[in-house]
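Visitor: this one's sequence-less:
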């Protein structure tokens, strides 16, 4: 028997539409408008985004003419039949052709339904019906994939199901063996809680895509679905010293004073995988922490990561950043144009600049920064740092250095020193600020092992 990946590689799968209404005379009338569509307007940040995009790139699934994928929409049995036939075009036709009482020969999915029946991926009902317009339940999809590929469970079916699913008792008797087998092969994806199969719920477009991704995956390939949601997946985790590339996408630079502590929220720029190739921290996850003084420099220290809306403790840190610029450097204003200023830097710099103004619209915010901003808001200036963000301490110090010019910061980093007013209370003797490249300097390394359990 060929593996799913061999079946895939042996022929290019035809275009499949998972979500076009079965009320249409043909659900493929708009294929030409979506043929090249591989990115969708409603899947960014979705838990199955990578999987959906991969299947779209291989022309297994596609979206709607308006650019949507509609991941939460249901899939009919007729649509699913077309999907299976296109995903496994060379599956052996081991059964005789069967006619169904509710599938006319001119029905738009008649050929796919016949083929899916012959290859063992789908069967009809005892009444002789196929029920093509029925929204297919999750159980039927998993039974279909398992049976069509000829898989069988090993060991105790009840133990596999009972140890994996909190709702194992809801699995229909006819499906228990197939679901156990699919579980053992990690074909089952349960979002948001991997412990709940929800066997009788309708399958959504995203869920069908996820089942397909798991079925088509080679054992040597990394999963496109986070291991958090793959039933039967072994406990996964990351080892200490694992690198986590991140970016602070608010501004190109972050400017802080040397002794400033300021909160920061960064984004993970690529999937972080364990030794088995399972994604532990998906790309786009948020990591929360703070910039902390370290000797003559600063360091980003992470405290938690947010994955699909759930927070997990994280112990990781960046390298120590020691790149400094004199508060009187004439090039500092150019740097500030595309920077974020820490609360301490904002406050300290206004002292150095003298009667200049720091209007904090982009300063990493602190409790008393707002009052200080209002004090300086209407003072004259050329608004040369309109796209910058300063730490409150750095901003206060900068305004004293620049003289009669104003620093306009759209966001100020909040820090312990932000309670002082901008204009000189914080670090009036500020001589240097630390300039952080938000694209490269904040990359993290785990200090201790990390897991989602």
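Guide: Perfect, I can see it now. As the structure is a prediction and not an experimental result, all values here were calculated from the model.

Visitor: okay, CA-based contacts and neighbour counts for the rest of this
Guide: Noted.

Visitor: how long is stretch 163-171 from one end to the other?
Guide: 14 Å (Cα to Cα, to the nearest Å).

Visitor: for this protein, which segments count as helices?
Guide: Ranges of helices within the chain are 4-9, 31-34, 49-57, 77-87, 110-118, 138-148, 157-164, 176-184, 205-216, 332-336, 343-353, 369-376, 392-402, based on DSSP state H.

Visitor: nearest to residue 97, of the ones you listed?
Guide: Closest of those to residue 97 is helix 110-118, at 5.7 Å (criterion: Cα to Cα).

Visitor: list the contacts of the closest one.
Guide: With Cα atoms under 8 Å, 6 or more residues apart in numbering as the test, helix 110-118 has contacts from 78, 81-82, 84-85, 93-99, 103-104, 122-123.

Visitor: A further structure is provided below for comparison with the first:
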């Protein structure tokens, strides 16, 4: 059985930690790739620029009031806890504990407590957390692997053999580093085969590791080929790391409109419309590994549905195929039915995708004779029977699929 798991969207927090040099974590937002955020000390050819700017554009990290990012500044354990708290949301796996060196008014107290409860960070045997201690690269990788519950599926020794300095990896971290390597979390600059496990993490290092963890979790797209930064990702393939798996009948697959856009689809009753939606959250196996990444396209049709014993008509989304990392799979899955309505406010049509058949009957429902100004795009579809008194307004998040027959993704 497969499980769905993902990262929550948090409202942006204040710029906590700026005055103490923290890597400022902000709430996660749907990615926009205009990359409007730029920093004065992150040049066009800086090795970590794509990681830094994309996370900043998604409001996961931020810079300093003077417009700098300070990419080479070390990161402390407290600062890292604050980043993790706002980039990821995992289930709590243990009860809170008190650390003797984290006072009640310490700025990162809540972030440390949450990172501990969710399995990202632990304290030391003497009951301390050492919040101001700079965090080594290997501890960042161990933290991300443990918190996201990744595990190595192949040979530990084979994965570690990729690094010339594998003998410097602490024994407690070998399994986690192997898992991080398999999941393409590891970014090594300037030499891809040198891990430098005990070297203190810089803000640039942490940005790279966090971004790749979000890629592995299916919440960010992999860097495109040709970027300098991709040359330093161990095991870079240009695709989100996935494993093979059987998706069982009864599994739910959450959908949204491509790129997470908040739009409605408006169709006429009896109309069949071909369209493509995207997987909204990654589908995982019981080991937490991704089988279907978020953003995977689902091709299908919005088809009419007759509701027996009722005078209303409805529509549902029937999936024909699913694409994972550019491989296409036939699937048998469909959504629940959504009934037609005669109650449509003109304001709800702002930004909507409206078929031509639906547009022809909307004016009478809204009383708006200038409907074209409300319609941003028109879907194309085969018009069958239509009604002069109703349309079907569909929020794509209502079209979550239920798998009807088992299918296999991967080899």
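Guide: Arrived safely. Small disclaimer: the values here were computed from a predicted structure and weren't measured.

Visitor: re earlier: buried members of the contacts of helix 110-118 of structure 1 into PyMOL, please.
Guide: A single PyMOL command selects the buried members of these (16 or more other Cα atoms under 10 Å):
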select buried, resi 78+81+82+84+85+99+103+122+123
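
Visitor: can you put the helices of structure 1 in CSV and add distance to residue 312 of structure 1?
Guide: Shown next, in CSV, are these (distance: least, Cα to Cα, whole Å):
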stretch, distance to residue 312 of structure 1
helix 4-9, 35
helix 31-34, 38
helix 49-57, 21
helix 77-87, 37
helix 110-118, 43
helix 138-148, 29
helix 157-164, 22
helix 176-184, 26
helix 205-216, 24
helix 332-336, 34
helix 343-353, 27
helix 369-376, 30
helix 392-402, 29
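
Visitor: out of those, nearest to residue 190 of structure 1?
Guide: Comparing the helices of structure 1 by their distance to residue 190 of structure 1 (Cα to Cα), the top pick is helix 205-216, with 8.1 Å.

Visitor: structure 2: matching residues for the closest one?
Guide: Mapping helix 205-216 of structure 1 onto structure 2 (TM-score structural alignment) gives residues 203-214.

Visitor: residue 346 of structure 1 and residue 362 touch, don't they?
Guide: No. Look at residue 346 of structure 1 against residue 362 with Cα atoms under 8 Å: they stay out of range, at 10.3 Å.

Visitor: out of these two, which sits in the more crowded spot?
Guide: Taking neighbours as other Cα atoms under 10 Å, residue 346 of structure 1 and residue 362 compare with residue 346 leading, 43 against 25.

Visitor: so what does that one match up with in structure 2?
Guide: Match for residue 346 of structure 1 (TM-score structural alignment): no aligned residue.

Visitor: ok, longest strand in structure 1?
Guide: If you go by DSSP state E, structure 1 has its longest strand at strand 297-307.

Visitor: who are the packing partners of that strand?
Guide: strand 286-294, strand 310-317 (3 or more Cα pairs under 8 Å, 6 or more residues apart in numbering; DSSP states H and E).

Visitor: and residue 193 of structure 1? What does it align with in structure 2?
Guide: Under the alignment (TM-score structural alignment), residue 193 of structure 1 maps onto residue 191 of structure 2.

Visitor: please name the residues that touch that match.
Guide: Contacts for residue 191 of structure 2 (Cα under 8 Å, 6+ apart) come out as residue 232.

Visitor: how near is it to residue 234 of structure 2?
Guide: Residue 191 of structure 2 sits 10 Å away from residue 234 of structure 2, taking Cα to Cα as the criterion.

Visitor: do residue 252 of structure 2 as well
Guide: According to Cα to Cα, residue 252 of structure 2 and residue 234 of structure 2 sit 33 Å apart.

Visitor: swap in residue 353 of structure 2?
Guide: 41 Å.

Visitor: with residue 117 of structure 2 instead?
Guide: Using Cα to Cα, we find residue 117 of structure 2 at a distance of 30 Å from residue 234 of structure 2.

Visitor: show me what the host helix or strand of residue 364 of structure 2 is packed against.
Guide: Residue 364 of structure 2 is part of helix 356-366, with elements assigned from DSSP states H and E. Contact here means 3+ Cα pairs under 8 Å, 6+ apart; on that basis helix 356-366 of structure 2 packs against strand 265-267.
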